[in-house]
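# sequence? don't have it. structure:
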């Protein structure tokens, strides 16, 4: 290990090999505090060539590596184990925008660029990079790619996978795969980039990417609508889609319990409607044409749905400040839950048409098993992704309830999979769900995944113990 540290310092410089306990600490724990490991060291390469040399130095000595971006993940995928013999390779110094091609609508960026930096680079050329996450000021595009991040605009633009045209990847033996191609058509065999998107750093280290850009929206309209059931929310989604087409950018659902927590814990937030409802929809339309009559479109469809009895009340934002205020009700749910206390969290997806079935079945099963349960359900109903978080209102009871996480997960996940869904919609598997997934994926799928891992990382040095 001493020899390895000497080699790493020669590659990146003494100041970029962190060995002290205090220096390593920020890189050894996830931001929620759920996972805390211990690394041999943290290495911060400043170029793809330095990543190559670091990987080769580790591989030659059989030392495991943990690729890490902004460390904002939710499943422990970027955190080392407690063994103290893994090298964390943090990519924050790979933060250059390499190229912008406004005509091709592509941006070539290094993995350590924060999502906010990528968004700003697009805006500087009057373009949009549509990935939008609450952590965009600190999460990095390499991590977004490695976890196939979702967010609030998947309904219109797709996951990170759909936003990616090409990758540059350092493989487990230190070779570079240069797939930085900005092509929308390339039918020349296996599309290798899809192996690395969503692989959580277990197959190689993404060092750069070519990503898609879109026209910058000139007009936006945002509404907050109240309904008495998830069935009404899904029906409203269909009506808005039919009336507004591709202008529908986001359609989020917020249960009443989630809104209550935001109003209780987040200063400056207020209920925009007169009376409470079972659930709410946050709807956003956008268009590159500045004169698009988006508010009128929303007004027409919401008025029709109120007459049909599906929507009990609604408000349409009349200014940018009001748009921000409505979005704050959705974006602050996680922070409000953090302030309220620990809960059992689920990131699941089902076909959009089955969302009401899932909520009805899961609510009933859990309340039968755990009376007085508080269910905080919210998420991206437009693409079938729900965050389904559970706790007891009383702190003393909640500690006992959280100890039943395995039982709760089995109830929720069995219902999800029974409806044709997934137990991880956008957060990934990491350490959190690597065992749980074996219950729900077929033996064929697991064998294929292990075969791919064996082919690309035969010695198991890339982020071991994550995903598989």
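It's in. This is a predicted model, so every value here is computed, not measured.

# every contact and neighbour count from this point should use C-alpha atoms.
OK.

# checking residue 5 next. Helix, strand or coil?
Counting by DSSP: H, G, I helix; E, B strand; the rest coil, the backbone at residue 5 sits in helix.

# and it, what is it in contact with?
residue 17 (Cα atoms under 8 Å, 6 or more residues apart in numbering).

# and the comparison structure, right after this:
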């Protein structure tokens, strides 16, 4: 890097008074990831107000050999938006770029700046009788640029897919300071590669997403939410298959959590109540949605009948339907607060993994005991999106362990978990990305052809590794200039 003072002076002239700071107190909240596992340093925090300012800043950084670490809402789970400890990288926040640029009700699409917060988008499109069908626990802070860059998932993937399925167009600034603009989607376009897909899930390593066009769907008139206690994950999967057959397009959510998770949630959330009177080894949360209010009674009676049949067939022990929207929201609050509740309980290593959907029950049943046997004192808790095979596998530290356990024994636990996931034909990252937390595991376990292609794409678009260095994939030489 050349003279940092010259760079900062020039950057300040581009971004203005609100657009750049190197004040340690203002920087401090953005230098540690959400889980508190990674803390870095940065040359400064840049907050451009437009795509044009991002372009000018990227070109300036290229001229001065400065690396850039893009950051959305800083709610990621893998340290993908945290700079390293060198203090030479520029932290780039797009939170000032928070405008909804265009709304097309007829085509059910919306074009937004990358800094728009997910919850803000939900509220904005709701006034038009539409919705963006992706939600997650961090919706109050997660930005659209971050969601695109990590190909976020959430609890509605079962029906609507991940961000990759919901993104119609992307605007991004390349490492060379050019603008790739593909915000006006064509239903037919055979001009070669679908280039926008390069930026979706690339974690800011190939380009800085500055704008996005998203697919919207009709707002729901109402929903029917049920909670079921079961003896096993196999029974829960059988129940899922029945729901799919019976309700097809109305089934929007099917989540599972074990008794251990529910116990922690009840302790963690003030005034939280158990949905069922008795404890059950596993719990399933089911959501059906109706876009026409006239369809709600049939959905409700249909789910009541299905659950009665399931109990009769011993697929469930007990079940309840939410009596109103407040109770439905309370059921979902339990599901969405698992991660913060587990975090409050003490040290643990968390694994956002996937296996082929049909193998999920067997994976949980077999892998959990293996980890607990090989690492005495640990406890394995698995929960998540049964319908799409995405498991959140938390391994809790032994009693009395402190935070240091995560980086010592916890690292060995994670390596073993990822090895087992790979053996089962799964992925070490289902929806949270690779970041810096899993970059070494990806290099160790990925199919060689996949890893080679990832590196070739990175080398072609960002050969100097100036965009988010040390994240997702490093070039084969294993070094970068920052």
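Received the coordinates, thanks. Quick caveat: nothing in here was measured; it's all calculated off a predicted structure.

# superposed, how do the two chains score by TM?
Aligned and superposed, the two chains score 0.97 in TM-score terms (TM-score structural alignment, normalised by the length of structure 1); 468 aligned residues with a Cα RMSD of 1.4 Å.

# distance of residue 252 of structure 2 from residue 59 of structure 2?
In this view, residue 252 of structure 2 and residue 59 of structure 2 are 44 Å apart by Cα to Cα, to the nearest Å.

# swap that for residue 49 of structure 2, please
Applying Cα to Cα to residue 49 of structure 2 and residue 59 of structure 2 gives a distance of 16 Å.

# more neighbours: the two, which one.
Here residue 49 of structure 2 and residue 59 are compared on neighbour count by other Cα atoms under 10 Å; more neighbours surround residue 49, at 21 against 18.

# structure 1: which residue goes with that one?
Residue 49 of structure 2 maps onto residue 46 in structure 1, with residues paired by TM-score structural alignment.

# quick one: stretch 424-437 of structure 1 aligns where in structure 2?
Using TM-score structural alignment, stretch 424-437 of structure 1 lines up with residues 429-442 of structure 2.

# most centrally placed residue in structure 1?
residue 149 (3.6 Å; Cα atoms, centre = their mean).

# what range in structure 1 does stretch 132-146 of structure 2 sit on?
Counting by TM-score structural alignment, stretch 132-146 of structure 2 sits on residues 129-143 of structure 1.

# which residues sit against the matching stretch?
Against stretch 129-143 of structure 1 from outside (Cα under 8 Å, 6+ apart): 68-72, 92, 110-119, 122, 150-154, 157, 159-160, 200, 206-208, 212-214, 331.

# repeat that with 7 Å
69-72, 111-116, 119, 122, 151-153, 157, 206-207, 212-214, 331 (Cα atoms under 7 Å, 6 or more residues apart in numbering).

# kindly report the same for stretch 436-452 of structure 2.
Defining contact as Cα under 7 Å, 6+ apart, one finds that stretch 436-452 of structure 2 is touched by 78, 79, 80, 470, 471, 472, 473.

# so what does the fourth one match up with in structure 1?
Okay, so that is residue 470 of structure 2. Match for residue 470 of structure 2 (TM-score structural alignment): residue 465.

# got it, and the first one?
Aligned counterpart of residue 78 of structure 2 in structure 1: residue 75 (TM-score structural alignment).

# mind checking the SS state of residue 256 of structure 2?
Taking three-state DSSP, the label given to residue 256 of structure 2 is strand.

# and the aligned partner of it in structure 1, what does it touch?
Applying TM-score structural alignment, one finds that residue 256 of structure 2 aligns to residue 253 in structure 1. Residue 253 of structure 1 makes contacts with 279, 280, 281, 282, 378, 379, 380, 381, as judged by Cα under 7 Å, 6+ apart.

# pipe those into CSV and attach neighbour count per row.
Below are those laid out as CSV (neighbours: other Cα atoms under 10 Å):
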residue, neighbour count
279, 22
280, 29
281, 29
282, 22
378, 25
379, 25
380, 24
381, 27
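
# ok, which pair from those residues is furthest apart?
Using Cα to Cα, the two most remote members of those are 279 and 380, lying 13.3 Å apart.

# and the match of residue 49 of structure 2, what does it touch?
Residues in contact with residue 46 of structure 1 (Cα under 7 Å, 6+ apart) are 93, 94.

# residue 36 of structure 2 in helix, strand or coil?
Classification of residue 36 of structure 2 by three-state DSSP places it in coil.

# the equivalent of it over in structure 1: neighbour count?
The pairwise alignment with structure 1 assigns residue 36 of structure 2 to residue 33, based on TM-score structural alignment. Counted with other Cα under 10 Å, the burial measure for residue 33 of structure 1 works out to 10 neighbours.

# ok, residue 33 of structure 1 to residue 76 of structure 1 distance?
10 Å.

# which helix in structure 2 has the most residues?
The longest helix of structure 2 (DSSP state H) is helix 296-312.

# tell me, stretch 340-352 of structure 1 lands on which residues of structure 2?
Counting by TM-score structural alignment, stretch 340-352 of structure 1 pairs with residues 345-357 of structure 2.

# tell me the buried residues in that stretch?
Residues of stretch 345-357 of structure 2 classed as buried: 347, 348, 349, 350, 351, 352, 353, 354, 355, 357 (neighbour count, 16 or more other Cα atoms under 10 Å).
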